[in-house]
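Asker: Sequence and predicted structure, then a few things I'm wondering about:
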Amino acid sequence: MKNQKVTNNIDWISILLYTLLVAMGWMNIYSASLPNVETSIFDISQVSGKQIMFIITTIPLIIVVLAMDAKIYEKGALIFYSLGLLLLAGLFVFGSSHKGQTNWYSFGGFSMQPSEFVKIATSLLLAKFLSDVQINLKNFNHQLIAFGIIFLPVVLIMLQPDAGSAMIFFALILAMYREGLPGWYLATGAIAIALFILALLIQPVALVLFCGIVMLAAYFMTRRVLRNPILYTIIFVGLIAFVFSVDYVFTNVLEDHQKDRINVLFGKDVNLQAEGYNLNQAQIAIGSGGWMGKGYLEGTQTKGGFVPEQHTDYIFTTVGEEWGFAGSVTVIVLIVCLLLRIIYRAERQKSKFSRTYGYCVASILFMHFFLNITMLIRLFPTVGVPLPFFSYGGSSLWAFTLLLFIFIKMDANQVNEW
């Protein structure tokens, strides 16, 4: 198939949504970091000035991605992945530490977080593996290899330790599900999360009793030919072991700051001037915006600097305070439209590699959006993940841009013609 001129088939709707999100993100970063003295928006001594420079530098990145042959991303997937693992491993020797995490390379005034770019490399290699005609995700060995591709960088990132970045990689299981991974994997994960939360809120004995009743009901409601008492017994024993292990894991395995974040989520033992401060201030800022917001650059919580890290992980609080419920919904709608657009274009691909990679892109972006926003409205423990295209940072903006535009290039390469 000939690599036709990219502008013939480029998805301008995705590019428009990307541009709107980046522009709105910069406006909120500017508001969240507004200096007390008048200065140029290009002043790189200011956060907003640095971010606009990061935005400008995405232009040559986009041009290079769109100009390259789309086949290079499939052919070079293993090389990209190997380089990513080397960068992660190199952090333990050459990385710089910040707040107890060694997840950055620092070169003078420039810093780079490799885990952001490894998401791209992992997506490419996973897509390449799953696109092999001989691969069937109903096969356990093939499942192990696919999970291995995901978990290898996760292990290196957890050793930094950076649990927030590591969690994002699990979103790739959604792409695997699209390509044939049995649904019980997702169901088991969802049940495990629910049980972990419930075991922290109610007595384990009561929870086990409730689960036993549910399993008995499920057993007798199942058709007789499908009933397997041995299987049900094994599952129930495993469930009991899991429920009674939660307290041990919470007490002895999780770090103190992780336990604090879970306690904050459930309102247990919370000091609003200590571990509960960030989330409390974020909720005050979002709630104070009302329906229509206080107006751009008029947020009192924002201007007063009451929300820590507001231009990074907590950038959505600026949207809530200054743009209100209407502005927040607008941002979420734009995000959802971009995700749906990526999925729509992925489903139109003739190439299984392109389709799988498209689902990887959508899954990673979804997980970032989901974790970042739900932690601010107290539906999920606080984790340090940026809001794509909104949060301040060169590494995250460049990585998200590359992640998206590699797929746009694949899509524009006429692999989607019927």
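Answerer: Yes, it's here. Numbers count the residues shown, from 1 in each chain.
Asker: CA atoms for contacts and neighbours, from now on please.
Answerer: Will do.
Asker: Would you mind confirming that Ser338 makes contact with Ser14?
Answerer: No, residue 338 isn't Ser; it's Leu. Yes: using C-alpha atoms under 8 Å, Leu338 is in contact with Ser14, at 6.2 Å.
Asker: which stretches of the protein form strands?
Answerer: Assigned by DSSP state E, the chain shows strands spanning 96-98, 101-107, 110-112.
Asker: Just the buried residues of the first one, please?
Answerer: Buried positions in strand 96-98, judged by neighbour count with 16 or more other C-alpha atoms under 10 Å: Ser96.
Asker: this is the other structure I want to compare:
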Amino acid sequence: MVKTKHLANQSVISNVDWLTIFIYALLVFLGWLNIYSASLPDEATSIFDLGQIYGKQILFIGLSIPLIIVLLSIDAKFYEKYAVVFYCIGILSLLGLFVFGKSIKGQTNWYQFAGFGLQPSEFVKTATALLLAKYIAEAQPTFETLKEQAIGMGIFMFPVLLILMQPDMGSAMIFMTLFLVLYREGFPGWYLWTGFVAIILFFLALLFEPLFILIGIAIAVIIHFITNKKINRNPFIYLIVTVVMIGFVYSVDYVYDSVLEPHQKDRINVLIGEDVDMKKEGYNLNQSKIAIGSGNWTGKGFLEGTQTKGGFVPEQHTDYIFTTVGEEWGFAGCMVVIGLFVTLFFRILYLAEQQKTAFPRIYGYCVAAFLFMHFFVNVSMLIGLFPTIGVPLPFFSYGGSSLIAFTIMLFIFLKLDSNKVNEW
């Protein structure tokens, strides 16, 4: 019996997906190189200098190594068994911000300890993914009833509401990617379509007169009604949908003028090409495009980026770290980094599909969704395809909270995956 158990444990260790670990290590290393370049002072110091950003990142990377060993050593069942506990701790950490949190740039989303910051929303993503996977795996909902739909959405909408109160629109928006996981598990598709259409109508309402949009809505609804092959199509439902869409269009101006903060409106104006001062509201995006574009095909070389060395791009070691890749490594370097991320996403999805039980499979979907959303939003906002928000590039951007939180998220999945040899 002891020998059998020992062999089982050996097989778990030997089945850790080393390709994913290699990609993770490579992304962390390349990220540090870019952080080093983006934060290097005129007089270089030791790479372990904790007074410098790159020195702190070395510390965070060093802390991640024993953390990985611990995560892979813990019994895989532990993560599913205590998913509710992790979730409750995460919610309490978000609530604690309203009492003990530090306000930075109008957002109260950080704890400060001895010069180091901790952003709990980064860790709550993992806790939320664990609980969502546990709920679906154990309850096996079909998501045909409102109760099942409400529970599935409520698991991640509760932390979203707390994060919105900080207020942190960027982090809250990232949680919306879990709708993709719910859809994969049988959630009604109209939820996704509703969100997609709402986003399109919102921007159209800012760009065009309402009358033109209403004509477009009417034409689209009529075409859909005529081409809908269902015999039981209900004209009354089409009428309700049309009225709701029209009401939404006319509510956009109120939301834009009375609900959004000035800096949020500025970011949207920059995105849609409204008349803004590129030296003020559009400065970040403008400098980002200059830095990336100046790299051409092969880049200016490591530590040779003039935009980077001149400090023209704000927050270049965090949210704008990819601009360093574009300037110093060029198009070729960008494609290598993008290729690594895409390979990581598909590898996680492949491993998720190989799981023998629902919990690790669904959790794997959550991990892939979170990582992809961070990557997509971060890169898109640097080239003007998405409003500028505070979303770091996973494993690449500077920050202990980001690196350690994503490390925990990924290696819990790798532990669950390695344990599939013991699942029946």
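Answerer: Cool, got the structure. Predicted model, so just to flag it, every value in this text is computed and none were measured.
Asker: tm score of chain vs chain?
Answerer: Once the chains are laid over each other, their TM-score by TM-score structural alignment, normalised by the length of the first structure reads 0.98; 418 aligned residues with a C-alpha RMSD of 1.3 Å.
Asker: that older thread, highest mean neighbour count out of the strands of the first structure?
Answerer: Mean neighbour count (mean count of other C-alpha atoms under 10 Å) peaks for strand 101-107 among the strands of the first structure, with a mean of 18.
Asker: quick one: contacts for Ile348 of the second structure?
Answerer: With contact taken as C-alpha atoms under 8 Å, 6 or more residues apart in numbering, Ile348 of the second structure is in contact with 20, 364-365, 367-368.
Asker: Out of those, which two sit at the greatest distance?
Answerer: Using C-alpha to C-alpha, these reach their maximum pairwise distance at Thr20 and Tyr365, which is 15.0 Å.
Asker: Neighbour count for those two, which is higher?
Answerer: Neighbour count, other C-alpha atoms under 10 Å: between Thr20 of the second structure and Tyr365, Tyr365 has more, with 25 against 19.
Asker: Not counting its neighbours along the chain, what's nearest the equivalent of the more buried one over in the first structure?
Answerer: Under the alignment (TM-score structural alignment), Tyr365 of the second structure pairs with Tyr359 in the first structure. Nearest-residue entry for Tyr359 of the first structure: Ala175, 5.2 Å, with adjacent residues in sequence omitted and distances by C-alpha to C-alpha, 6 or more residues apart in numbering.
Asker: The counterpart of the one you found in the second structure - how many residues pack around it?
Answerer: Aligned counterpart of Ala175 of the first structure in the second structure: Val181 (TM-score structural alignment). As a burial measure, Val181 of the second structure scores 22 neighbours (other C-alpha under 10 Å).
Asker: OK, contacts around Val181 of the second structure?
Answerer: For Val181 of the second structure, the contact set (C-alpha under 8 Å, 6+ apart) comprises 362, 365-366, 369.
Asker: which of those residues has the most neighbours?
Answerer: Cys366 leads the contacts of Val181 of the second structure on contacts (other C-alpha under 10 Å) with 31 neighbours.
Asker: any idea how far it lies from Val342 of the second structure?
Answerer: Relative to Val342 of the second structure, Cys366 of the second structure is positioned 16 Å away (C-alpha to C-alpha, to the nearest Å).
Asker: and for stretch 304-319 of the second structure, what span of the first structure is it aligned with?
Answerer: Aligning stretch 304-319 of the second structure against the first structure (TM-score structural alignment) gives residues 298-313.
Asker: Give me the buried positions along the matching stretch.
Answerer: Of the residues in stretch 298-313 of the first structure, those buried (16+ other C-alpha under 10 Å) are 299, 301-303, 306-308, 310-313.
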